[in-house]
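1. need a 3D model of the sequence below.
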Amino acid sequence: MTEGHSGSSPTEGQPGSSLTERLSIVVAGGGTAGHIEPALAVADAVRRLRPDALVTALGTQRGLETTLVPRRGYPLELIPPVPLPRKITGDLFKVPTRVRASVKATGEVLDRLQADVLIGFGGYVALPGYLAAHSRKRKVPIVIHEANARAGLANKVGARYADRVFAAVDDSGLSAEVVGIPVRHAITDLDRGALKAQAREFFGLDPNAPTLLVFGGSQGAASINRAVSGAAAALGYNGIGVLHAHGKKNSIEVSPVAGAPAYVGVPYIDRMDLAYAAADLAVCRSGAMTVAEVSATGLPAVYVPLPHGNGEQRLNALPVVDAGGALLIDDADLTPEWVETKIVDLMTDPVALQAMSLSAAGVGHRGAAEAVATAALELAEQHRAGER
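-> Model (predicted):
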């Protein structure tokens, strides 16, 4: 696959008539799942609201979008990547040639697709999109969504030109309408209770035991793996089942406890909707998308923020923690002994788990994708009608 057109025709897999008669929506959110999943959730919402619209994703060869976008049935247009510093520093001015090349390539994509609106979600795919869309000859409307507690550089730049700006939380650093994080329908419409038996059977879990879900993102989290697998015996003796996604490059060693519920270890979970349905409590990192999905389903959680970075993972979790829907523990404090006491106590207290579930669900946003999609479609209609 080369940079430029991904190999899909602009209208492949989507209903409707010719390109010129259809609204053309471009979503820019590549690199990590935290950018891609909100973009695809909004793309899905656009399709629900306007089934005849053409929705195309921008991406680069180096991001997860090369797998995730085609899997969801959307055309993918590849542009040259422009890695960005997380802060406005001198490093930004060391890459002007790459920026110009990426903006030029992105502009060619927008022209060929006859884009009526660009919806950006930050990261190194979004910035060339913002600059190309805002060019004097194009003036394509721009909608921005910021998922993190602290806005990244791309969205800070793009917000200067945007027609509408949305954010997941207050105080992101942008002047924005707070709507939460766009989450796919398979999660926002999930009925955990109705699917619990099916979900536990799917993963080979005990149908009746309280169940702990453990995951650390697509790559796993070694510290979480060590702490929970190290407490496997205590979990088993207390009648707690475990579904543990340890990461494709990691492994865990667990000695089975005779007569205890299953401790199921897997490299990766494709059906996170069923994983959420199977569980009574999650132990996981607190990336913005993770917190959004977990809270949207009403699943109580123990959030373990990454021990490095700018602290945004801790900020992502705080609204749910403050509402009573989750606990927060530093990575260094998560030990097998902590799991054996705190998590075992919580997992064997169904009243406490139910209270946390209600609190988590109260924080979760279920209409964010539709809110962003509706705003984008309104701007696209105006652009197509020549009202701008």
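2. going forward, measure contacts between C-alpha atoms and count neighbours the same way
-> Will do.
3. dump the residue contacts of residue 25.
-> With Cα atoms under 8 Å, 6 or more residues apart in numbering as the criterion, the residues that contact residue 25 are 53, 54, 55, 56, 115, 116, 117, 118, 119, 380.
4. identify the residue nearest it in space, chain neighbours excluded?
-> On the basis of Cα to Cα, 6 or more residues apart in numbering, the spatially nearest residue to residue 25 that is not a chain neighbour turns out to be residue 55, at 4.8 Å.
5. is it true that the one you found lies in a helix?
-> No - looking at residue 55 with DSSP: H, G, I helix; E, B strand; the rest coil, it is strand, so not inside a helix.
6. what's the local residue count around residue 158?
-> For residue 158, the tally of surrounding residues (other Cα atoms under 10 Å) stands at 24.
7. cool, and residue 362?
-> Taking other Cα under 10 Å as the criterion, the count of residues near residue 362 is 17.
8. I have a second one here; can you model it like the first so I can compare?
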Amino acid sequence: MKLVFAGGGTGGHLYPALAIAQSWKENHPNDEILFVGTPRGIETTVVPKYGFPLYLLPVEGIPRRVSWETLKKLLLIPKSLINAFIFLKKEKPDMVVGTGGYASFPVVFAATLLKIPTVIHEQNAYPGVANKILAVKVDAVCLTFGEAGKRMKAKNFYETGFPVRREFHTNAEKRNELRKKLGVGIDELLLVAFGGSQGALTINKVVGYLLPEIMRRPNLRLIWATGPRNYENLRQKYKNLPERVQMVPYIDNMPEVLPAADLAITRAGAATLAEIAASKVPAVLIPYPYAAENHQEHNARAFVNHGAAILLRDAECSEDLVRATILPLLDSPEKLVRMAENAGKMLRQDSLQEIIGIMEWLLKQKSNKKN
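-> Take a look at the predicted model:
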């Protein structure tokens, strides 16, 4: 059996695909799994570390905003579809799974035309353009949030929750071991700040507001992912940081870092929140304000309402408000523990099992039709 996974560009699209692929391989160790991505995405460095072959196709995604750039990309879609057709005809997979991103649309769309069984996963409450188009053609649409089904048409919807890589679940139970490995002392607090795989200017600004206090408190440690584009400028701006303040472009070992944290400062994408929940970590959430239908704030409020996070709006992140919101948390270890416990309750535990079950059922249906 051969399966193709198409998803990437950013971590929010790639990591769900990796989680599903890992789980499938555990259940079907003899099956072959291939990933399809583009040269521009983080999949070029991440997927090989997981041991899966990666095929790079010169494909383009569907832009959300209307512009001259949009028109150029729309003209490239036929070429992307041809590339996807050629790839699928050559590999002859038994199933194609799409999780969004540049490569997902043309590969999944081509698979539907070739009558290959197809499954897509929509991570957000407000579906992306590509998944809205694909939903009416694929065999199964898996949803993190059931309400996303109200915003798209499909043959079959399944509310499965968000598939999280197994390392987050296992490492959440090894917190002390991870902290020791990272050099975090018994009496120290570890803050982890990141803005997704591309970084976030507002997250970096917020950390800048907190740095003087972090420098004054010897019991505070910080791992700060600036994003690749911002790293050099910030490294020059904040020279001679102590060893306990670690600035990096990107955290590529997040399953070993996030579960060790006492507090995360981050955006509120569905992937990030699922990993926070699996890691049982409290968070200060600063939703990306330009996300479709403001879905990140919608995501964040669910965590806030369950006592797992505190919300700061991007436009309101003044130095005074940031310090007044975050510094008291650092002086309230009991509150952080309660928030961590609540975060752990936010994740659906059987997401991967359900998605794998749907895939197995579709393949069985295909086999029965052949017979």
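9. overlay them and tell me the TM-score.
-> A TM-score of 0.87 describes the superposed chains when it is computed by TM-score structural alignment, normalised by the length of structure 2; 359 aligned residues with a Cα RMSD of 2.7 Å.
10. do a quick rundown of the strands in structure 1.
-> Shown for structure 1, the strands assigned by DSSP state E span residues 4-5, 24-28, 54-59, 76-78, 117-120, 142-146, 164-167, 177-178, 211-215, 241-245, 263-266, 281-284, 301-303, 326-328.
11. now those strands as CSV including distance to residue 95 of structure 1?
-> Formatted as CSV, the entries for the strands of structure 1 read as follows, by distance: least, Cα to Cα, whole Å:
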stretch, distance to residue 95 of structure 1
strand 4-5, 20
strand 24-28, 20
strand 54-59, 19
strand 76-78, 19
strand 117-120, 21
strand 142-146, 23
strand 164-167, 27
strand 177-178, 32
strand 211-215, 36
strand 241-245, 38
strand 263-266, 41
strand 281-284, 36
strand 301-303, 37
strand 326-328, 39
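12. right, and those strands - which one's nearest residue 252 of structure 1?
-> Between residue 252 of structure 1 and these, the shortest gap by Cα to Cα is with strand 263-266, which sits at 7.5 Å.
13. what range in structure 2 matches the closest one?
-> Counting by TM-score structural alignment, strand 263-266 of structure 1 falls onto residues 245-248 of structure 2.
14. stretch 343-352 of structure 1 too?
-> The counterpart of stretch 343-352 of structure 1 in structure 2, counting by TM-score structural alignment, spans residues 326-335.
15. buried residues in that stretch, which are they?
-> In terms of neighbour count (16 or more other Cα atoms under 10 Å), stretch 326-335 of structure 2 has its buried residues at 326, 329, 330, 335.
16. now the first one: closest residue in space that isn't a chain neighbour?
-> The reference is to residue 326 of structure 2. In this structure, residue 326 of structure 2 finds its nearest non-sequential neighbour in residue 284, 7.7 Å apart by Cα to Cα, 6+ apart.
17. quick one: map that neighbour onto structure 1.
-> With TM-score structural alignment as the criterion, residue 284 of structure 2 matches residue 302.
18. test my guess that that match contacts residue 283.
-> Yes - counting by Cα atoms under 8 Å, a contact exists between residue 302 of structure 1 and residue 283, whose distance comes to 4.7 Å.
19. which one's more surrounded, these two?
-> Legend: neighbour count by other Cα under 10 Å for residue 302 of structure 1 and residue 283, higher for residue 283 (23 against 20).
20. return the residue of structure 2 aligned against that one.
-> Structural alignment (TM-score structural alignment) places residue 283 of structure 1 against residue 265 in structure 2.
21. ok, that match touching residue 281?
-> No - taking Cα under 8 Å as the definition, residue 265 of structure 2 is not a contact partner of residue 281, at 10.4 Å.
22. so which residues make contact with stretch 68-78 of structure 2?
-> With contacts defined as Cα under 8 Å, 6+ apart, stretch 68-78 of structure 2 is touched by 59, 60, 61, 62, 63, 64, 106.
23. return the member of those residues nearest to residue 296 of structure 2.
-> Compare each of these with residue 296 of structure 2 using Cα to Cα and the shortest gap goes to residue 64, at 16.5 Å.
24. what does the closest one align to in structure 1?
-> Following TM-score structural alignment, the counterpart assigned to residue 64 of structure 2 within structure 1 is residue 86.
25. you'd agree that match is up against residue 155?
-> No - with contact defined as Cα under 8 Å, residue 86 of structure 1 and residue 155 do not form a contacting pair (10.9 Å).
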